[in-house]
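Participant: Curious how this folds, go ahead:
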Amino acid sequence: MPTLLFAEHDDASLNPVTARALTAALALGAPVHVLVVGENARPAAEAAAKLAGVAQVLLADGPAYAHRRAEPVAALGVALAGQYGAIAAPSTAFGKSVLPRIAALIDVMQVSDVVAVIAPDTFERPTYAGNAIQRVRATDATKVLTIRTAGFAPATEGGSAPIQPVDEAGAFAGSRFVGEEIATSARPELTAARIIVSGGRAIGSAENFHSVVEPLADALGAAVGASRAAVDAGYAPNDWQVGQTGKVVAPDLYVALGISGAIQHLAGMKDSKVIVAVNKDEEAPIFQVADFGLVGDLFQIVPELTAEIAKAKG
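Facilitator: Okay, the predicted model is just below:
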């Protein structure tokens, strides 16, 4: 039976995590159908149809699916579940709100945060804050999976899958959309960024984030991240948090400034291809996972590094 993959998108475009989740879905060995749910979401469906390996795109487009509230989207997933051997979604806020509901409603066990597909019924997922990898065999007829996309390469374009409209699953009054506040930034989105510059509690203040961390990020064309300690202290907003209780990232380059390397933070970034750490404590745990380490005062090192990068860029 085919696999149903929920697309992550904003109606106008696909989030890059969808292409990564597609790679995991294809590893199940069955045809993959991508479900795009939203209002006026045809552009996102057309983008999904271009991904290599997609057999079909299902488009649920209508006012009932505006803002992708969990209840109507989960009901649609339940209505479609009987046609699929597996239902998957990126392990994002959207996926984590919808797939557990589907799993409960069809009475199966969900496998969360899949980082490797061993066989169509066997998966690996992190546990103990990423310190151990658990191998899980799912015996349910329908597998429900959230995918930790940082561990998978993105699928390429080159496909031309047909787009099939699907009907609404029903009317829902359990919740209503009230409003949203969306932070906008010229920097890359954290989970999709190739380069991330993160600051920890040692940064000392929100002002220092603006004057030390952000200029380096801008010089590198990077996203800005933060440890939980920095977020809890009010130095950085919640959506910058990297770690077990924040966002899991795996960029090409991760620069950790004043981050000690608590286990919860490492769980969110240790899969980065190259890790550079700057910390005045040479015994800091971050140096155990760093590819390059600078021991010293970050308030001296980082501005000098930013200036050298700017000079090199001319």
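
Participant: Every contact and neighbour count from this point should use C-alpha atoms.
Facilitator: Will do.

Participant: Just the buried positions in the longest helix along the chain, please.
Facilitator: If you go by DSSP state H, the chain has its longest helix at helix 298-313. Neighbour-count burial for helix 298-313, with 16 or more other Cα atoms under 10 Å as criterion, is recorded at Leu298, Phe299, Ile301, Val302, Pro303, Thr306.

Participant: Can you tell me which of these is nearest Ser227?
Facilitator: Using Cα to Cα, Leu298 is the member of these that lies nearest Ser227, at 15.7 Å.

Participant: Tell me which helix or strand comes right after the helix or strand where Ala19 lies.
Facilitator: For Ala19, the element it lies in under DSSP states H and E is helix 17-26. Counting by DSSP H and E, the next helix or strand C-terminal to helix 17-26 is strand 32-38.

Participant: which helices and strands does that next one pack with?
Facilitator: strand 3-6, helix 17-26, helix 42-49, strand 54-61 (3 or more Cα pairs under 8 Å, 6 or more residues apart in numbering; DSSP states H and E).

Participant: Give me the neighbour count for the nearest residue to Gly234 once chain neighbours are set aside.
Facilitator: Excluding its sequence neighbours, the residue lying closest to Gly234 (Cα to Cα, 6 or more residues apart in numbering) is Ala206, at 6.9 Å. Using other Cα atoms under 10 Å, Ala206 is surrounded by 17 other residues.

Participant: Just list what the longest helix of the chain packs against, helices and strands only.
Facilitator: helix 214-220.

Participant: Check which helices and strands the helix it packs on sits against.
Facilitator: When contacts are defined as 3+ Cα pairs under 8 Å, 6+ apart, helix 214-220 sits against strand 195-199, strand 223-226, helix 298-313.

Participant: For Arg69, find the nearest of those.
Facilitator: strand 223-226 (27.4 Å).

Participant: Show me the contact partners of the closest one.
Facilitator: Residues outside strand 223-226 that contact it (Cα atoms under 8 Å, 6 or more residues apart in numbering) are 187-190, 193, 195-200, 213-214, 217, 236, 240-242.

Participant: run this one through as well so I can compare:
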Amino acid sequence: MLARPLTAGLRAGIPSIASATLKQSSTRTFATSRSLLAQTLLVLEHKKGTIAAGSLVAATAASKIGGDVDALIVGNSDLDPAVEAATKISGLKKVHVAKDAKYDHLFAEPLAPLIKSVVEKGNYTHVFAGHSAIGRDVMARASALLDVSQISDIIAVESEDTFQRPIYAGNALLTVKSNDKVKVITVRGTAFEKAATDGGNGEKAEVAAVDGSAPTSFIEEKINQSSRPDLATAPRVVSGGRALKSGENFVTYIEPLADALKAAVGASRAAVDAGYADNALQVGQTGKIIAPELYVAVGISGAIQHLAGMKDSKTIVAINKDADAPIFQIADLGLVADLYDAVPELTEKVK
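Facilitator: As a prediction, the model looks like this:
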């Protein structure tokens, strides 16, 4: 892979790296250029008959390659409604369906050999998936089986073989050109619009399961039920930081404001590590990367790792008693105040 220098283009105030020049040697010689001969396979995630939002974003990215875009969907229980939903996704020509109990939980060990088989039989030049926990796991193994390098977490498609991805906690952008015969790509869930879930007429095609069993087994899944919007897709998010000092204060100050705004609840890594909030609520480089319409940061200083997870928010509001906190450098609106006074007042005014 080759990487061209590219000046970081983030909001003013974030320490940035002016350019990054990286070079990785490659012995493969399958150079490509943008053409209608590209054939793209989109690996779909689904749950309870619904296609994952990250897969719909990946579908939009895949459509920018040119050529036909087909999908692969697997599972056993709840598969039929997911297949019907997949055939209606705009832009898909064909939907490959593999029904087997070993695909039910999308484990990488059985799914990666299936992807390799479908890619080779269909002569696909690109494989796309969302940059989710499942996508990162499955695509890494699939790329190894295909003997190619994975291109992770892209935010732009420049051409059939050239892509953009963030590096250094989002502080610089890297332009990657791949000469691999198959490009295996994961797409950041906030980088593109979701593909339309109606208007499509994809053709269903049955695919036989291939050998490959998981050395792990599914035991149980515990899901925190909440009436609030899902953090990954919510249009509004209220996040709390270490300044909350306790989990009780998170409930007392953050949750009422989130409820008043009909927003999801988030947290910084410092708050999660301190036990104030559940790990599933973490926003940042090692948590969820989100881009809501409104992001309210309460008692969050603004470490670069946290900014990497929310800097693409349309409007950022910060409340912090430290006027020099880095979060104010990217905030659209900032309030220098003690959160214990400001948040209850703001909550009442919002109500």
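
Participant: Let me know the closest of the buried residues of helix 298-313 of the first structure to Gln264 of the first structure.
Facilitator: Leu298 (22.1 Å).

Participant: Any figure for the gap between the corresponding residue of the second structure for the closest one and Lys64 of the second structure?
Facilitator: The pairwise alignment with the second structure assigns Leu298 of the first structure to Leu339, based on TM-score structural alignment. Distance from Leu339 of the second structure to Lys64 of the second structure, counting by Cα to Cα, to the nearest Å: 45 Å.

Participant: what's the answer for Ala342 of the second structure, then?
Facilitator: 46 Å.

Participant: before we move on, what about Ala191 of the second structure?
Facilitator: Shown here: Ala191 of the second structure relative to Lys64 of the second structure, a distance of 13 Å by Cα to Cα.

Participant: Comparing these two, which residue is more hemmed in?
Facilitator: Legend: neighbour count by other Cα under 10 Å for Ala191 of the second structure and Lys64, higher for Ala191 (19 against 15).

Participant: Skipping adjacent residues, who's closest to the more buried one in space?
Facilitator: Closest residue in space to Ala191 of the second structure, ignoring its immediate chain neighbours: Ile155 at 4.9 Å, by Cα to Cα, 6+ apart.

Participant: Under the alignment, what does that neighbour map to in the first structure?
Facilitator: Under the alignment (TM-score structural alignment), Ile155 of the second structure pairs with Val115 in the first structure.

Participant: what's around that match, how many residues?
Facilitator: Neighbours of Val115 of the first structure using other Cα under 10 Å come to 20.

Participant: same check, this time on Asp104 of the second structure
Facilitator: The number of residues packed near Asp104 of the second structure is 17, by other Cα under 10 Å.

Participant: how about it, what's its match in the first structure?
Facilitator: Under the alignment (TM-score structural alignment), Asp104 of the second structure pairs with Ala66 of the first structure.

Participant: Surely its match touches Glu39?
Facilitator: Yes - in this structure Ala66 of the first structure lies within contact range of Glu39 using Cα atoms under 8 Å: 4.9 Å.

Participant: any common contacting residues for those two?
Facilitator: Common contacts of Ala66 of the first structure and Glu39, defined by Cα under 8 Å, 6+ apart, are absent altogether.

Participant: so which strand or helix has the alignment partner in the second structure of Phe152 of the first structure?
Facilitator: Taking TM-score structural alignment, Phe152 of the first structure has Phe192 as its aligned residue in the second structure. Of the helices and strands defined by DSSP H and E, none includes Phe192 of the second structure.

Participant: ok, Phe192 of the second structure to Ala58 of the second structure distance?
Facilitator: 8 Å.

Participant: cool, Asn279 of the second structure as well?
Facilitator: 25 Å.

Participant: between the two, who's got more neighbours?
Facilitator: More crowded of Asn279 of the second structure and Ala58, by other Cα under 10 Å: Ala58, with 29 against 17.

Participant: Give the equivalent position in the first structure for that one.
Facilitator: Mapped onto the first structure by TM-score structural alignment, Ala58 of the second structure lines up with Ala21.

Participant: quick one: its match from Val54 of the first structure, how far?
Facilitator: 12 Å.

Participant: what residue lies at the spatial centre of the second structure?
Facilitator: Against the mean C-alpha coordinate of the second structure, by Cα atoms, centre = their mean, the closest residue is Gly189 at 3.2 Å.

Participant: burial of Ile300 of the second structure, as a residue count?
Facilitator: Around Ile300 of the second structure there are 28 residues (other Cα under 10 Å).

Participant: Is the counterpart of it in the first structure in a helix, a strand, or coil?
Facilitator: In the first structure, the residue paired with Ile300 of the second structure is Ile259, using TM-score structural alignment. Three-state assignment for Ile259 of the first structure (DSSP: H, G, I helix; E, B strand; the rest coil): coil.

Participant: Looks like Ile259 of the first structure contacts Pro285 (just checking).
Facilitator: No - look at Ile259 of the first structure against Pro285 with Cα under 8 Å: they stay out of range, at 9.1 Å.

Participant: Could you check the host helix or strand of Val73 of the first structure and say which residues are buried?
Facilitator: Per DSSP H and E, Val73 of the first structure falls inside helix 70-81. By neighbour count on 16+ other Cα under 10 Å, the buried set for helix 70-81 of the first structure is Ala70, Glu71, Pro72, Val73, Ala74, Ala75, Leu76, Gly77, Val78, Ala81.

Participant: what is the orientation angle of it with strand 54-61?
Facilitator: 140 degrees (axes from the mean of the first three to the mean of the last three Cα atoms, to 10 degrees).

Participant: Show me what helix 70-81 of the first structure is packed up against.
Facilitator: Packed next to helix 70-81 of the first structure, using 3+ Cα pairs under 8 Å, 6+ apart, are helix 93-105.
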